[in-house]
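Novice: here you go, sequence then predicted model.
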Amino acid sequence: MSKQGHTILVVDDAPANIRLITSYLKNQYRVLAATSGESALQIIKKQNTDLVLLDINMPGMNGFETCERIKSTPESQSLPVILISSSVDEDSVKKSSTVGASYCLQKPLVGEDLLTNIENLLSNK
C-alpha cells in the first residue's frame, strides 16, 4: 500500500496543533482530525484508520484514557497510537507504554522525526 493510501487520525483539542501536524502529513497521508477523545473514538468506528496521533492533555477524556479505550476494543486494538504532549517525563513514557501507545513524543514536533516514527509503525502493520 502506498503512503497516500494510509489514513492518520490527528487528535488534539487545539486547532492550531491539528493544522501544524496536518501540514507535516498531508502530502504523504490522508489526514482526519478530531478535537476530543470522544470524537476520535467515533471516527475510528466509522473510518478506516491506520494510525492515531493523540494529544495527552485534553479536557474530558485525556489521551491516556482514549488510548486505553482504543486498545480495549477488538476492532482497534492493533491500531498504532503515538501519544504527544508539551511535557513528556518518565511517568508519561511509562504510562504511555502501559496504555498501549507505541511512542510518546514531545511537542513541538519535528516534522522529519514524526514522519520517521509514523513510517516505522506503518511498515510493521
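Specialist: That came through, no problem.
Novice: all contacts plus neighbour counts: C-alpha atoms, from now on.
Specialist: Fine.
Novice: now name the helix or strand holding the residue nearest the centre of the chain.
Specialist: Central residue of the chain (Cα atoms, centre = their mean): residue 53, 1.5 Å from the mean position. Assigned by DSSP states H and E, residue 53 belongs to strand 51-55.
Novice: contacting residues around that strand?
Specialist: With Cα atoms under 8 Å, 6 or more residues apart in numbering as the test, strand 51-55 has contacts from 7-13, 62-63, 67, 79-85, 118, 122.
Novice: cool, and stretch 96-111?
Specialist: 21, 24, 64-65, 67-68, 71, 80-88, 92-93.
Novice: can you flag which of those belong to helices?
Specialist: Using DSSP state H, the members of these that fall within helices are 21, 24, 64, 65, 67, 68, 71, 92, 93.
Novice: below is an additional structure, to be compared with the one above:
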Amino acid sequence: MQPNVLVVDDNPVNQQLIQWALEDVAQVYVTADGRETVAQALSLKPEMIFLDLMMPGFSGFDVIEQMRSQQPELLQRTIVISAQDDRETRNRVTTAGVAGFQKKPLEIDDVLRLFNSTVIR
C-alpha cells in the first residue's frame, strides 16, 4: 500500500508537479484551502504534508498554529514550501517543529528527496 501525501498549496503548478513526481510511489491528495488541512490530515493520516505558507484567507502559518493546538504530531510530517525564504520565516517555521523547509520554485528532485527523507527513513 502506498503512503498518503497531502499537498496544501493554492498554486496548481506546484500541485501538479508534486503529484507527477510522486505518482508511482504515493497516493497524493491536494487541497488549496488551508482551513481544510487539519481535518483532511486527520481523515487521511498522511505520512507527509507539503504545506505552502502564502495562501489566501488561511495561510500556512495559520495551518501550523492549528496543527500545533489540535494535532502536534502532524508537524513532524510537514515540509513547508515557500518562496518566502528570509531568516525570520525560516526561524518561525523551524521553531514551530515542522520536519523541514524547501524554497520554491520546486523541482522534481526536491520533491523526491523530501519524500525519501520524510517517508522512507
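Specialist: Cool, got the structure. Just so it is clear, the model here is predicted, and its values are computed rather than measured.
Novice: quantify their similarity with the TM-score.
Specialist: Once superposed, the chains reach a TM-score of 0.87 (TM-score structural alignment, normalised by the length of structure 2), with 119 aligned residues with a Cα RMSD of 1.6 Å.
Novice: hmm, back to that, where does the strand holding residue 53 of structure 1 end up in structure 2?
Specialist: Counting by TM-score structural alignment, strand 51-55 of structure 1 lines up with residues 48-52 of structure 2.
Novice: and if you look at stretch 29-38 of structure 1?
Specialist: So stretch 29-38 of structure 1 is aligned with residues 26-35, judged by TM-score structural alignment.
Novice: now the matching stretch, how far from the centre of its chain.
Specialist: Remark: stretch 26-35 of structure 2 is offset 9 Å from the chain centroid, using Cα atoms, centre = their mean, to the nearest Å.
Novice: pretty sure residue 9 of structure 1 sits against residue 35.
Specialist: No. Applying Cα atoms under 8 Å as the test, residue 9 of structure 1 and residue 35 come out as separate, 10.5 Å apart.
Novice: those two: which is more packed in?
Specialist: residue 9 (24 against 18; other Cα atoms under 10 Å).
Novice: so that one belongs to a strand, correct?
Specialist: Yes. Assessed by DSSP: H, G, I helix; E, B strand; the rest coil, residue 9 of structure 1 belongs to a strand.
Novice: quick one, what contacts it?
Specialist: Here residue 9 of structure 1 is in contact with 31, 32, 33, 34, 40, 49, 50, 51, 52, 53 (criterion: Cα under 8 Å, 6+ apart).
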